[in-house]
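Colleague: For reference, the sequence and a predicted model appear below.
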Amino acid sequence: MEPKKITTTSGIEIKEVYCKPKTLEQPGEFPFTRGIQKDMYRGRLWTMRQYAGFSTAEESNKRYHYLLSQGTTGLSVAFDLPTQIGYDSDHVMAEGEVGKVGVAIDSLKDMELLFKGIDLQKVTSSMTINATAPILLAMYISLAKKQGADLKLISGTVQNDILKEYAARGTYIYPPKASMRLITDVFEYCSQEVPKWNTISISGYHIREAGSTAVQELAFTLANGKAYLQAAISKGLDINVFAKRLSFFFNCHNNFFEEIAKFRAARKMWAEITKSLGATDPGAQKLRFHTQTGGSTLTAQQPLNNIIRVTNQALAAVLGGTQSLHTNGYDEALSLPTEAAAKIALRTQQIIAFESGVADTVDPLAGSYFIEALTDEIVKEAWRYIEIIDSKGGAVNAIEEGYIQNEIANSAYQYQRDIESGERTLVGVNKYTDKESLNMEVFRVDDSIRELQQAKLKTLKSERNNEEVTSVLQALALSAKDGSNTMPFILAAVEAYATLGEIADVLRKEFGEY
């Protein structure tokens, strides 16, 4: 059966790929500037992965079922701040933060409620979690086992990128070297037990949100990626195996053509980095990435303008060849997105996919004098940063001496000055402003969530086998001390219903806090 012809509305046939002979690289071939697959979206659309999580596991579960019913093709879990930094909801440090910026997960019981009625073998899940990534991943694996899933088939991503936390975001717990050890434990464990799982999503998103330029986002993210490759290689892992399970997470900002060129440059540079470190398998040289539209670009003033900003950014991500995409809600400068905002964000992706025609041919902007020149310029500028970082001994050293943080801070300061001086226009903020006050429905999470989570924890601790919990936590402490892979011990602790905070505290005691 011949493949169905794709045509314009006028009936003009659209080819899979366009290029002048020998003047442009081919998609699906090293260095993958034009895309990691030969046919890109003609073969398979990007995953429409809407990021959601708030309040309790039960409330977030309702939102996941809603998003799936509206056509979301992948789930993406936001965790609250205590979960991200290893505190249970009843800890004094959790006060005022439970369920606010994501869902509260204290134990495997919460994870069971979070994914109730969702078959983990049939849906891919992305979890934005870093310092406590091994614990949340262990909970997910444990739940998949309870559902009877084949662990060789479950797939998804755990962010697990601690280096950008020190540089840009702040949700770290342990010192850098101990954190790197936990990350490589996840690499090693999953390569054997959960081979389809993406064990890290190396994130430029938060670097950009902290105020970096597009070039800095690219350079610092790839420098971090290089550090993870080197850490895994030094542990004896095969780059041709584990590099296939690395993915990236980029921001998409307002400058349309710069963002498209950034994504093309990222693929080209990563192919060269992996090759230089010994990767010979094309699958290990490909940069696969998720994109989220720029949260920091959204304005509380005239919030409906954000729908246009998000559309612009989403279109740039697709033209840049993203593998999955989250579109922000227009009300996110004010609160967590309402259901209505989440729906219009998803519809934005669906309209781009099915109505715009941009998915009909591979890398449609290739060969544009501007795009090609801009891609080359971004590559050149990003290599310059990576050379400086390499001269300092790599990303870990550059972070420890504050170089990356200072570069980001300087760019953020300059951007803010440009807005305040009017050098850069932000519609509705420093130009075309309105005098009338804002009147919008916003989403609020009530503080009573903490009491609900505390009650759940009290019940859990009275019902579980506490002797078993003590025993598995002691075994985990020993593994942290003797250098063995911690993942099987974390999994045993999770399955005995040890809490997230109890597990994180064992590792705090062994590794110290940063």
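Modeller: Yep, that arrived.
Colleague: Going by C-alpha atoms from here, please, whenever you check contacts or count neighbours.
Modeller: Fine.
Colleague: the helices in the stretch 351-500 of the chain, which residues?
Modeller: Per DSSP state H, counting those that start in this stretch, the stretch 351-500 of the chain has helices spanning 369-391, 395-400, 403-421, 449-463, 466-482, 487-495, 500-511. These are given in chain order.
Colleague: correct me, but residue 87 touches residue 97?
Modeller: No - here residue 87 lies out of contact with residue 97, judged by C-alpha atoms under 8 Å, at a distance of 10.7 Å.
Colleague: next up, a second structure to put side by side with the first:
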Amino acid sequence: MGSDQKRNWEQDVEKTINRFPERKETFTTSSDIEVERLYLPEEENAKYDEKLGFPGQYPYTRGIQPTMYRSRFWTMRQYAGFGSAKETNKRFRYLLDQGQTGLSVAFDLPTQIGYDSDDPMSEGEVGKVGVAIDTLKDMEDLFAEIPLDKVSTSMTINAPASVLLCMYIAVGEKQGVSQEKLTGTIQNDILKEYIARGTYIYPPKPSMRLITNIFEYCQQNVPKFNTISISGYHIREAGSTAVQEVAFTLANGMAYVDAALENGLEIDRFAPRLAFFFNAHNNFLEEIAKFRAARRIWAKIMKNHYGAKNPKSWKLRFHTQTGGSTLTAQQPDNNIVRVTLQALAAVLGGTQSLHTNSRDEALALPTEESARIALRTQQIIAHESGVADTVDPLGGSYYLEQLTDKIEAEVETYIEKIKEYGGAVQAVEEGYMQREIHQAAYDAQKNIESEEDIVVGLNKFQIEEEFDPDLLKVDEELEFNQKQSLQKAKEDRDEEKVQNALDKLKQAAKTEDENLIPYILAAVKVYASIGEICNVMRNEFGEYIG
């Protein structure tokens, strides 16, 4: 490895420690063996600089920070949301009391596709798979007694991401927290909805307009907020392989960069706020290699393909969630083991934040006890395992490095194929990525059914077991109560101001280049509902029929 590069890394370490001192003066094993900050090959290796480099330096294979978890652990960001905003607020405050370090909001299906709770389309779905949010009043209840200048919040929302972001901004203002102090992430990744998940509203072109509007608005007004979380998680949940997960996610990332550049944004101003979201599955070493390969590929794309000059633009920062589709309803306690392995892979792969699934999520929303065990899993890895005491502890493994290289090569082949279609948007419209995922999912299911692949407790090592009734149930009264709450919010607001704000949004939506975020924010502040705002844009943009 080059002595200059090592010297630069050591200077980066010194700067990092000045800002974020390491957690201990000396790290040791349980046998009192000192753990070095970083391990390197003992002999010169000409390819080391090119392929691996140093943590915090291009191409970031070994991590995006010089000291990684020796200074700060990853953010423990447990995904939560169910029923009403007030119920979810209680769960948030419980998790924060238990040591969680960031919030992650799950929204119910009507919210995800821009319908109010009293819309006929919402019947039977209100509050079932996440929290119901209709107006700013719900958002105020959701974050009551949670200071938004001290807590980072991730919101898993896509088609109506602009509306939820504006609600979050408005809540912050009501708390006295200015926009520039808000931190967090909105998922805001519509392409993977067309590919794998289905909670889209508008066709691709206006959807991409809203995304770039968010980039531009946040660049100027909410500079600490991650404007998109480009998601491979749902691509993997739909049945993709690890390689497809990375390839399709990075291809989507390139599409968002292209759209922003076409709208006149400067790459080194918006690219540092791009974030990613990956899955962690059971093949332990493949998952670690996947994360390392993804970082390296993205760094090359941003530096070489797009010509970004700011090193922050080259860094792939990502959140990880353990694999929901790997959980089994059979012998649900086995899921604790699966989640532990997956979480450990994410940490060894260098994740920036992590959600660990609960053991009962194949059956229902997690109980409070299950959510606590899932959080404790992260805390045990952080504080008891020792894997956070050195940077990239598995770096240099012959198998791991070759696997990283192999994944990188296969991902690049997929990206070239997508380029032949004209990019990710065109590949989605042609159904290319969807077909690839469907085939991978079919092959995986066939292997399970033939017992070529063993899933413990599902197709082998079964036991007779009784159904466990200790599951979280959403109160059936919730939907009625939520409708009543929405009705009261509408009665209490100034209807003239609402209609005026919606009319202005409608006129702005008719233009081709007006940024819509200020108009959405104005509508949110006078308590226009998510359905009313999205319907204005539905009428102007149309709806996408997949």
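Modeller: Received it, and whenever you're ready, just let me know what you need. On a predicted model such as this, the values are computed, not experimentally measured, just so you know.
Colleague: that older thread, which of residue 87 and residue 97 of the first structure has more neighbours?
Modeller: Between residue 87 of the first structure and residue 97, counted using other C-alpha atoms under 10 Å, residue 87 has the larger neighbour count: 23 against 20.
Colleague: where's the counterpart of the more buried one in the second structure relative to residue 133 of the second structure, distance?
Modeller: Under the alignment (TM-score structural alignment), residue 87 of the first structure pairs with residue 115 of the second structure. Distance from residue 115 of the second structure to residue 133 of the second structure, counting by C-alpha to C-alpha, to the nearest Å: 10 Å.
Colleague: Overlap of the contact sets of the two?
Modeller: Residues touching both residue 115 of the second structure and residue 133 (C-alpha atoms under 8 Å, 6 or more residues apart in numbering): residue 530.
Colleague: since we're on the residue nearest to residue 6 of the second structure when sequence neighbours are not counted, how many residues are nearby?
Modeller: Of all residues not flanking residue 6 of the second structure in the chain, residue 54 sits nearest, at 7.1 Å (C-alpha to C-alpha, 6 or more residues apart in numbering). Using other C-alpha under 10 Å, residue 54 of the second structure has 27 neighbouring residues.
Colleague: Alignment lookup: residue 54 of the second structure to the first structure.
Modeller: Matched by TM-score structural alignment, residue 54 of the second structure corresponds to residue 26 in the first structure.
Colleague: And residue 134 of the second structure, by the same measure?
Modeller: Residue pairing (TM-score structural alignment): residue 134 of the second structure is matched to residue 106 of the first structure.
Colleague: Checking that match next. Helix, strand or coil?
Modeller: With DSSP: H, G, I helix; E, B strand; the rest coil as the basis, the three-state label of residue 106 of the first structure is coil.
Colleague: Tell me if I'm right that it and residue 86 touch.
Modeller: No - when contacts are counted by C-alpha under 8 Å, residue 106 of the first structure is not listed as touching residue 86 (9.1 Å).
Colleague: Quick check: neighbours shared by the two?
Modeller: Common neighbours of residue 106 of the first structure and residue 86, using C-alpha under 8 Å, 6+ apart, are 500, 501.
Colleague: Now do the match of residue 87 of the first structure against residue 121 of the second structure, distance only.
Modeller: In this view, residue 115 of the second structure and residue 121 of the second structure are 7 Å apart by C-alpha to C-alpha.
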